[in-house]
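Engineer: I'll drop the sequence and a predicted model, then ask my questions.
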Amino acid sequence: MKQAKFSMETVGKVITCRAAIAWTINAPLCIEEVGVDPPKAGEVRIKVISSGICGSENHILDGTFPVPLPAILGHKGAGVVESIGEGVSSVKPGDKVLTLPIPQCRKCDSCLHAKGNCCLKEDAISPVGLMLDGTTRFTCRGRKVHNLFRTSTLTEYTVMHEISVAKIDDAAPLEKVCVLACGFPTGYGAAVNTAQVTPGSTCVVFGLGGVRSAVVLGCRAAGAARIIGIDINEGKLARAKALGVTDCLNPQNFTKPIQQVVVEMTGLGADFTFEAIGTIEMTVAALESCNLSYGVCVILGVSPVKSHLPLDPLKLVSGQTLKGCLLGEYKSRDQIPLLVDDYMKKKIDAESLITHNLPFVKINEGFELL
């Protein structure tokens, strides 16, 4: 793909373009004409070339993960810098970039900690849908429109803080590497960084969609000997085996709880389990599938707001570990570009997460497929 070129005609001016807006929950997205303001100090305006869609956006549209509406959704994107605001130094117009739903300011407590990656300037855990100055850069029909995670990629142009933008290899195919902005690192990093899967181990992955497929790839790369995949969609099982799953289970085919099936299959429970579906029931099942003494359960899924995890503390006293995982524990600006480099060197298979390529006007069809 040739690098986009921009004239000075748009710099400092509002750009009118198309965006997919969520006006309300339980309704299709509407492709509308929007105004995108120029970037302020410390901000970057980006021409979005490609965007992935994610289960978290499904949760927004069905109301289980509320965000301020109207909003332009999308958070894993790839594009080209159109213009920059005052003080921006890490990218310049014409650079290829990934849009990062978790920023890296490199100054806060989390960013300065060796293992922390939940930058305190994030807007993904309890979203307000506005830039750091409390305003938005999008307007439509005379109304202000919120962003998503200070990212918003389901639009032809977006404005983001520099701390959420990562410059990548100029040769990277933007229609492929957009999944490296969130989906792939979230799953892959859950295995190699958060769980630290060990060679010869047994892993269980609850759900076999996009992020969970990346978990499978991470488990395989870490040397897991057995990877058990669990999903109620039989259509996903063949693809899962091609990615490295050794055993496929459909909970609907058993009369007993799936965690009991897993424990019986593995003898004393799995070494590592991963829940990325976003339900309390499956989180409990994942934890109860772990070995009581040394099993590690990693939660990636976005559970409904105000839901609570019913836990028997004695189940943790024996030595099990329950861990959360955000963006695979990658420090976003520092480490996500390195994943792009690994992709370019064919060290990782990010393309296996891509099942369909659709034009922007078919965005609602994309969510139906998801």
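Structural biologist: Thanks, I have the structure now.

Engineer: alpha carbons only for contacts and neighbour counts from here, please
Structural biologist: OK.

Engineer: so L338, which state does it fall into?
Structural biologist: Here L338 is helix, with the state taken from DSSP: H, G, I helix; E, B strand; the rest coil.

Engineer: in which helix or strand does S56 reside?
Structural biologist: According to DSSP states H and E, S56 maps onto helix 55-61.

Engineer: now do L217
Structural biologist: For L217, the enclosing helix or strand under DSSP H and E is helix 210-221.

Engineer: ok, G269 to Q260 distance?
Structural biologist: Between G269 and Q260 the distance, using C-alpha to C-alpha, to the nearest Å, works out to 9 Å.

Engineer: neighbour count for the two, which is higher?
Structural biologist: Here G269 and Q260 are compared on neighbour count by other C-alpha atoms under 10 Å; more neighbours surround G269, at 26 against 13.

Engineer: how about the contacts made by the more buried one?
Structural biologist: By C-alpha atoms under 8 Å, 6 or more residues apart in numbering, the contact set of G269 is 262-263, 289-292, 295.

Engineer: 6 Å instead?
Structural biologist: For G269, the contact set (C-alpha atoms under 6 Å, 6 or more residues apart in numbering) comprises 263, 289-291.

Engineer: let me have those residues in JSON lines, adding neighbour count and secondary structure as columns.
Structural biologist: Listed next are the contacts of G269 as JSON lines, based on neighbours: other C-alpha atoms under 10 Å; DSSP: H, G, I helix; E, B strand; the rest coil:
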{"residue": "V263", "neighbour count": "16", "secondary structure": "helix"}
{"residue": "S289", "neighbour count": "29", "secondary structure": "coil"}
{"residue": "C290", "neighbour count": "29", "secondary structure": "strand"}
{"residue": "N291", "neighbour count": "23", "secondary structure": "coil"}
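
Engineer: relative to G42, which of these is nearest.
Structural biologist: Among those, C290 lies closest to G42 (C-alpha to C-alpha), at 45.2 Å.

Engineer: number of nearby residues for V197?
Structural biologist: By the other C-alpha under 10 Å criterion, the neighbourhood of V197 contains 24 residues.

Engineer: then this one, side by side with the first:
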Amino acid sequence: MSTAGKVIKCKAAVAWEPKKPISVVEIEVAPPKAHEVRIKLVATGICRTDDHVLTGEIKMNFPIILGHEGAGIVESVGESVTSFKPGDKVIPLCVPQCGKCSVCKTPEGNMCDKIDFFEPRGVMYDGTSRFTCKGKPVHNFVCTSTFSEYTVCHVDSVAKIDAAAPLEKVCLIGCGFSTGYGAAIKTAKVRPGSTCAVFGLGGVGLSVVIGCKSAGASKIIGIDINKDKFPAAQELGATECISPLDFKKPINEVVFDMTDGKGVDYSFEVIGHTDTLIAALASCNMNYGTSIIVGAPPSGTEITISPTLVFTGRTWKGCIFGSLKSKDDIPKLVSDFMAKKFCLDPLITHILPFDKINEGFELLRAGKSIRTVLLFGDEKHTRK
């Protein structure tokens, strides 16, 4: 029986307030309005940014359905939607691409005016939510909310992908992989033969490693206090891995020692901590080095640095979503994955049924997972 045009009751993980466990409850998902699509999620990853909202480090409006790294199938479309149809495989986009604002029209820009992250509203363009629980509205998260069996997105926040793509893998392209890979390939524009240092070897950091290797970097130094992440980093392209806890001197001095006193050409901070942001900047060459901020810093964070760190010529640059233009670049990345230009399997350490979402967060916080992928419905649930 068709569900088009009807309210759908389904399971979703609702966060009622910060610093409390997520509750998997029944919600109602309204039909899509004009220029919107309703998506049946098949898989979603658990990203550190979701956890930052739960801990209160990133401020959002509650109650909220988190999740922004998903993949699914279009269930129905609203009025005036011509670019999607029921049955299309899609990835919801946490960074929209409206194609009309000045940012979208700028070749190097990707932070569309429709982004809902820095001054979050948690509602659709018309100011209302498509989610309700027990008759009360629930906010969405960065235009996606993939911790739900069904979600509704504006067409600006949806990308159609290869019909043969395995959704339980390419869901990572919805955020973590694209953010890291894009930071190396598009933001930094890593050159062949260059040297790189990656601070933080979680799912995004490892994706930076993949990007650096793809770009032809000759030395890729992985840096993390959790040595359990080193084997995966080396498998994906890190030439060596170090822990700051093994040294008495500052880690930026260690990096200089490892590069004959020159510092790396490119450094990437993929954690979001002020101390590692400064260490990453200080690790790159003082004249022509470039340091990229990839990790999302907590709301309200401030940082103080010596001007000499940049006065000599260093470039300090941030990026959202790896500087990728979402609707244009995500389908291309999925095609590259299908063409075996990179592998996502090493990034997925756990596969769990959606009901075990809190277990997935516990694995993330304990440093035991790189990416946990949650599967919905009747999908096969296995632990990798």
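Structural biologist: On my side now, so go ahead. Keep in mind that this is a model prediction, so the values were computed, not measured.

Engineer: now what about the TM-score between them?
Structural biologist: After superposition, the two chains reach a TM-score (TM-score structural alignment, normalised by the length of structure 1) of 0.96; 363 aligned residues with a C-alpha RMSD of 0.9 Å.

Engineer: now check structure 1 for the residue matching C319 of structure 2.
Structural biologist: C319 of structure 2 maps onto C325 of structure 1 when the alignment is built from TM-score structural alignment.

Engineer: now swap in P21 of structure 2 and tell me
Structural biologist: P21 of structure 2 maps onto P28 in structure 1, by TM-score structural alignment.

Engineer: ok, now N226 of structure 2?
Structural biologist: Using TM-score structural alignment as the criterion, the counterpart of N226 of structure 2 in structure 1 is N233.

Engineer: show me what contacts the residue nearest to its match when sequence neighbours are not counted?
Structural biologist: Nearest-residue entry for N233 of structure 1: N250, 7.5 Å, with adjacent residues in sequence omitted and distances by C-alpha to C-alpha, 6 or more residues apart in numbering. For N250 of structure 1, the contacting residues are 230-232, taking C-alpha under 6 Å, 6+ apart as the criterion.

Engineer: export those as a markdown table, with columns for neighbour count and secondary structure.
Structural biologist: As requested, the contacts of N250 of structure 1 are exported to a markdown table (neighbours: other C-alpha under 10 Å; three-state DSSP):
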| residue | neighbour count | secondary structure |
| --- | --- | --- |
| I230 | 25 | strand |
| D231 | 20 | coil |
| I232 | 15 | coil |
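
Engineer: can you lay out the residues you listed as a markdown table showing distance to A214 of structure 1?
Structural biologist: Formatted as a markdown table, those follow (distance: C-alpha to C-alpha, whole Å):
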| residue | distance to A214 of structure 1 |
| --- | --- |
| I230 | 14 |
| D231 | 15 |
| I232 | 18 |
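
Engineer: count the residues that sit near the match of P21 of structure 2.
Structural biologist: Other residues lying near P28 of structure 1 total 17 when counted by other C-alpha under 10 Å.

Engineer: element containing the closest residue to it other than its chain neighbours, please.
Structural biologist: The shortest distance from P28 of structure 1 to any residue other than its chain neighbours is 6.3 Å, reached at N364 (C-alpha to C-alpha, 6+ apart). Following DSSP H and E, the helix or strand that holds N364 of structure 1 is helix 363-369.

Engineer: what's the matching range in structure 2 for that helix?
Structural biologist: Counting by TM-score structural alignment, helix 363-369 of structure 1 lines up with residues 357-363 of structure 2.

Engineer: rewinding a little: helix, strand or coil for the match of P21 of structure 2?
Structural biologist: When states are read from three-state DSSP, the local structure at P28 of structure 1 comes out as coil.

Engineer: mind checking how far it is from G52 of structure 1?
Structural biologist: Relative to G52 of structure 1, P28 of structure 1 is positioned 17 Å away (criterion: C-alpha to C-alpha).

Engineer: quick one: what's aligned to V198 of structure 2 in structure 1?
Structural biologist: Under the alignment (TM-score structural alignment), V198 of structure 2 maps onto V205 of structure 1.

Engineer: and that match, how many residues sit next to it?
Structural biologist: The tally of other residues near V205 of structure 1 (other C-alpha under 10 Å) stands at 25.

Engineer: make sure it is actually in contact with G229.
Structural biologist: Yes - at 4.9 Å, V205 of structure 1 counts as touching G229 under the criterion of C-alpha atoms under 6 Å.

Engineer: for the stretch 101-250 of structure 2, just list every one of the strands.
Structural biologist: Ranges of strands within the stretch 101-250 of structure 2 are 131-133, 136-138, 150-154, 158-160, 195-199, 219-223, 240-242, based on DSSP state E, counting those that start in this stretch.

Engineer: kindly reformat these as CSV containing distance to I278 of structure 2.
Structural biologist: Formatted as CSV, those follow (distance: least, C-alpha to C-alpha, whole Å):
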stretch, distance to I278 of structure 2
strand 131-133, 41
strand 136-138, 38
strand 150-154, 37
strand 158-160, 35
strand 195-199, 11
strand 219-223, 14
strand 240-242, 18
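
Engineer: relative to T144 of structure 2, which of these is closest?
Structural biologist: Put simply, out of these the one that sits nearest T144 of structure 2 is strand 150-154, at 6.1 Å, with distance taken as C-alpha to C-alpha.

Engineer: superposed on structure 1, where does that closest one end up, distance-wise?
Structural biologist: Taken over the aligned residues, the distance from strand 150-154 of structure 2 to structure 1 averages 0.3 Å (mean C-alpha distance after the TM-score superposition for structure 1).

Engineer: and that strand, which stretch of structure 1?
Structural biologist: Matched against structure 1 by TM-score structural alignment, strand 150-154 of structure 2 falls on residues 157-161.
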